[in-house]
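Peer 1: Provided below for reference: sequence and predicted model.
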Amino acid sequence: MMIRFHKMQGLGNDFVIIDRRHGPFEATLHTMSQLCDRRFGIGCDQLVLLDAADREGADVLVRFFNPDGSEAGACGNASRCVAALVGGAPVLQTRAGLLPSFVTPDGEIGVDMGRPVFEWQSIPLAHAMNTLDLPLSGNPAACSMGNPHVTFFDGLERAEREGAALERNALFPERANIGCVEILSRQAVRLRVWERGAGLTLACGSGACAAVVNGVRRGLLDRHCDVTMEGGSLRIHWRKDDDHVLMIGPATHVFEGQIHL
């Protein structure tokens, strides 16, 4: 079977996007692993599938899959890439809800990621606890941006050193994305993220949102903040009037093609 695909990236966070509105594709664990493999397939951090929306107000249904076959509820950079690919500032239907997109005057792509979630059972965590001060070395904070995020504020090294173990810590029944922050000022941070099911990535959009949200909750950051990762920077704005988190940055179409499966 020949499958048509698009390869896109946001700050080096790269995706294979398959639009099933234009042809069938069965997403088995084998085919997903093959597509994501950088040696035997196309290679990407996540596989993104597009289908016809079935909710009022949505333009396209979007699903995000990690290389290990697990499904993510949201992916910020992939959402911006899908918005750029579809065009016309579409509203994306995701497991995390409807995510409106927009284009800035300078041509960057923004997505409204909705309200962060702080209740322990909704993130989810294993049992009741203060989500602003988890009982782990380094005292991280947790929230959900459509998927579970844990943010440390004591430097970047922990992501690579402990990310794999922390992702699967017993506190996180659905595993967790591990973000490690270096604060530069109240409006600028550096971030490294170990993504569940994918490992270290050059950027993580929902992780950038979570880092700013948890930093504001801790009294460390302002609601407008630039987040710099290895692949580049995102502008994050946690609006005070409705608690929605806006994420703005570049989205690049790398190439398109067909692959035989």
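Peer 2: Arrived safely, thanks for sending.
Peer 1: make it CA atoms for all contacts and neighbour counts henceforth
Peer 2: Noted.
Peer 1: For the stretch 101-250 of the chain, which segments are assigned as helices?
Peer 2: 157-167, 205-217 (DSSP state H, counting those that start in this stretch).
Peer 1: between those helices, which one is nearest to Ala141?
Peer 2: helix 205-217 (6.2 Å; C-alpha to C-alpha).
Peer 1: Now do that closest one: distance to the chain's middle.
Peer 2: Distance of helix 205-217 from the chain centroid (C-alpha atoms, centre = their mean, to the nearest Å) equals 11 Å.
Peer 1: here's the one I want to compare it with:
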Amino acid sequence: MADFASYHVLGNDYLVVDRADFPRTADAARLVCDRRRGVGADGVLLPTWVDGVPAVRIFNADGSECGRSGNGLIILARHLREAGVVPSGHLTVRTATGPADVWIGDDLSVQVSLGPFRARDPQRLDVDATVVDVTTVDIGTPHCVAFGSPSAARRLGPLLVAYPGFEQRHNVEFVAVPGRDTLDAEVWERGAGYTPASGAGAAAAAVAARVRGLVDPVVSVRMPGGTVRVEVADEVRLTGRASATAVGQLAADLLADLGVARHA
């Protein structure tokens, strides 16, 4: 049995580590996600089963724990389906922020419910001598959605992540609205930096645009890595597809660095 599998959703990549003895720590997550000293990824998913229900802990590449990840849940669903432990159709996954409903299509597309959301009134923030029009959104993880040129994400994203008052640190999305059914977005994640795509980021962008009355309930969110579909009603749902890239064993040297004994 492989120790891990690697997947991505539109370039946002995660490792799914199936070893029960893998440390559930920030240091272990940072090491295995390191693209030089470890395997390399934007984050790591550590699945388990609780009372017959799949559960997952999610760590970002910087070692911080993520309560719920849209792309992470899409990847986990694909992984469990590929392993033959769940069928197509509905399942519930336990996360740090509560249960998440997931639907796996026969074509391996995955729809994830990110649950109800909270959006605050628009604010104007002064960041690096630039006034930014934002809406903050909570969908299990905190997001700051800024309306303006998506290309500003690389420059202003890292400054907004830890803006005064954002005690939890926020994921940041810079969004343009070319039409009522389309958004363009670029994302700076609090735990991974600039990413070509983010499922939760796309969902937060759609929520912020919807509560402002700028888009219809169903919207395509275009990011540098590709496009996902988001539905905003009483809850927010994300639809995407994960691609597998590798399966493998963690080498003895890496296991030693992790403080894990090699399998006999």
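Peer 2: Perfect, I can see it now. Just so it is clear, the model here is predicted, and its values are computed rather than measured.
Peer 1: hang on, the earlier thing: buried deepest among the helices of the stretch 101-250 of structure 1, which one?
Peer 2: A comparison of those by mean neighbour count, using mean count of other C-alpha atoms under 10 Å, puts helix 205-217 on top with a mean of 27.
Peer 1: That one against structure 2, how far on average?
Peer 2: The superposed helix 205-217 of structure 1 is, by mean C-alpha distance after the TM-score superposition for structure 1, a mean 0.6 Å from where its aligned residues fall in structure 2.
Peer 1: Cys44 of structure 1 maps to what in structure 2?
Peer 2: In structure 2, the residue matched to Cys44 of structure 1 (TM-score structural alignment) is Ala41.
Peer 1: Could you count how many residues lie near the counterpart of Leu35 of structure 1 in structure 2?
Peer 2: Using TM-score structural alignment as the criterion, Leu35 of structure 1 maps onto Val32 of structure 2. Applying other C-alpha atoms under 10 Å, we find 25 residues neighbouring Val32 of structure 2.
Peer 1: mind checking which of the helices of the stretch 101-250 of structure 1 is nearest Pro100 of structure 1?
Peer 2: Pro100 of structure 1 sits nearest to helix 205-217 of all the helices of the stretch 101-250 of structure 1, at 14.7 Å, using C-alpha to C-alpha.
Peer 1: whereabouts in structure 2 does the closest one align?
Peer 2: The aligned range for helix 205-217 of structure 1 is 199-211, by TM-score structural alignment.
Peer 1: for stretch 153-167 of structure 1, same thing?
Peer 2: The aligned range for stretch 153-167 of structure 1 is 147-161, by TM-score structural alignment.
Peer 1: residues making contact with that stretch?
Peer 2: 127-128, 132-134, 144, 169-176, 184-190, 193-194 (C-alpha atoms under 8 Å, 6 or more residues apart in numbering).
Peer 1: Same question for stretch 132-146 of structure 2.
Peer 2: Taking C-alpha under 8 Å, 6+ apart as the rule, stretch 132-146 of structure 2 contacts 66-69, 97, 114-126, 147-148, 160-161, 168-175, 200-201, 204-205, 207-208.
Peer 1: And the buried ones among these, selectable in PyMOL?
Peer 2: Buried subset of the contacts of stretch 132-146 of structure 2, written as a PyMOL selection, criterion 16 or more other C-alpha atoms under 10 Å:
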select buried, resi 66+67+68+69+114+115+117+119+147+148+160+161+169+170+171+172+173+174+175+200+201+204+205+207+208
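Peer 1: which ones among the contacts of stretch 132-146 of structure 2 are found in strands?
Peer 2: Among the contacts of stretch 132-146 of structure 2, the ones falling in strands (DSSP state E) are 66, 118-119, 123-126, 147, 171-175.
Peer 1: quick one on the thing from earlier: does the residue nearest to the match of Leu35 of structure 1 when sequence neighbours are not counted fall in a helix, a strand, or a coil region?
Peer 2: Closest residue in space to Val32 of structure 2, ignoring its immediate chain neighbours: Gly38 at 4.3 Å, by C-alpha to C-alpha, 6 or more residues apart in numbering. When classified by DSSP: H, G, I helix; E, B strand; the rest coil, Gly38 of structure 2 comes out as coil.
Peer 1: Going by neighbour count, which residues in the helix or strand containing Arg30 of structure 2 are buried?
Peer 2: Following DSSP states H and E, one finds Arg30 of structure 2 within helix 26-33. Across helix 26-33 of structure 2, burial judged by 16+ other C-alpha under 10 Å covers Ala28, Ala29, Arg30, Leu31, Val32, Cys33.
Peer 1: mean per-residue distance, the following helix or strand past that helix to structure 1?
Peer 2: Counting by DSSP H and E, the element after helix 26-33 of structure 2 in chain order, helix or strand, is strand 43-50. Aligned to structure 1 and superposed, strand 43-50 of structure 2 gives a mean residue distance of 1.2 Å (mean C-alpha distance after the TM-score superposition for structure 1).
Peer 1: tell me which residues of strand 43-50 of structure 2 are tucked away?
Peer 2: Taking 16+ other C-alpha under 10 Å as the criterion, strand 43-50 of structure 2 shows Gly43, Val44, Leu45, Leu46, Pro47, Thr48 as buried.
Peer 1: doesn't Leu76 make contact with the last one?
Peer 2: The one in question is Thr48 of structure 2. No: checked against C-alpha atoms under 8 Å, the pair Thr48 of structure 2 and Leu76 is beyond contact range at 10.9 Å.
Peer 1: The residue nearest to Val32 of structure 2: neighbour count?
Peer 2: So Gly38 of structure 2, with other C-alpha under 10 Å, has 19 neighbours.
Peer 1: can you pull the contacts of it?
Peer 2: Leu31, Val32, Leu254.
Peer 1: Compare those residues with structure 1 and list the overlap.
Peer 2: Retained in structure 1 by both residues aligned by TM-score structural alignment, their matches' C-alpha atoms under 8 Å are the following of these: Leu31, Val32.
Peer 1: can you tell me how far Phe174 of structure 2 sits from Val232 of structure 2?
Peer 2: Going from Phe174 of structure 2 to Val232 of structure 2 by C-alpha to C-alpha, to the nearest Å gives 19 Å.
Peer 1: returning to what we had before: am I right that the match of Leu35 of structure 1 is in contact with Val39?
Peer 2: Yes: judged on C-alpha under 8 Å, Val32 of structure 2 makes contact with Val39 at a distance of 5.4 Å.
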